[in-house]
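Engineer: The sequence and its predicted three-dimensional model are supplied below.
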Amino acid sequence: MNLVDGRTSITGARRLSWPWQVRLSDAQLHSGPSEPTRIDGVVLIPRRRIDFMQVVG
């Protein structure tokens, strides 16, 4: 998913989500030209911060 700041994207396995937030596990943060950074635990992202989300099954 791409966040509204236009520079940050996050990939991961989607978990139980609610209308106001998305939960990801095994997530990686992609920001700028550097290598992705692995995020430990579960990430909670408010829906208002998401610009684009693609779900692949």
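Structural biologist: Okay, I see it.
Engineer: When you work out contacts or count neighbours from here on, use the C-alpha atoms and nothing else.
Structural biologist: OK.
Engineer: what's the spacing between residue 32 and residue 23?
Structural biologist: Between residue 32 and residue 23 the distance, using CA to CA, to the nearest Å, works out to 23 Å.
Engineer: more neighbours, these two?
Structural biologist: Per other CA atoms under 10 Å, whichever of residue 32 and residue 23 has more neighbours is residue 23, with 17 against 10.
Engineer: any idea which element the residue nearest to that one when sequence neighbours are not counted lies in?
Structural biologist: In space, and not counting its chain neighbours, residue 23 is closest to residue 44: 4.7 Å by CA to CA, 6 or more residues apart in numbering. Taking DSSP states H and E as the criterion, residue 44 maps to strand 37-46.
Engineer: want to compare, so here's the second one:
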Amino acid sequence: MNLVDGRTTITGERRLSWPWQVRLTGAELHRGPTDSSPVDGTVVIPRHRIDFMQVVG
């Protein structure tokens, strides 16, 4: 998913989601084409911070 700041992308496995937030596990944070880092634990992202989300099943 791309966040509204236009520079940050987060990939991972979607877990529990509610209308106001999305939770990801096994996430990786991307801040450019070559800059990425793994994220430990569960990432909780408020829906109002998400610009675009693609779910692949």
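Structural biologist: Received the coordinates, thanks. Fair warning: this is a prediction, and the values are worked out from it, not measured in the lab.
Engineer: circling back to that earlier point, measure whatever residue of structure 2 lines up with the residue nearest to residue 23 of structure 1 to residue 34 of structure 2 for me?
Structural biologist: In structure 2, residue 44 of structure 1 lines up with residue 44, judged by TM-score structural alignment. Going from residue 44 of structure 2 to residue 34 of structure 2 by CA to CA gives 24 Å.
Engineer: what sits against the residue located most distally from the centre of structure 2?
Structural biologist: Ranked by distance from the centre of structure 2 (CA atoms, centre = their mean), the top residue is residue 34, with 17.0 Å. Not one residue lies near residue 34 of structure 2 by CA atoms under 8 Å, 6 or more residues apart in numbering.
Engineer: Residue 33 of structure 2: neighbour count?
Structural biologist: If you count neighbours by other CA under 10 Å, residue 33 of structure 2 ends up with 6.
Engineer: any idea where the helices of structure 2 begin and end?
Structural biologist: Applying DSSP state H to structure 2 gives no helices.
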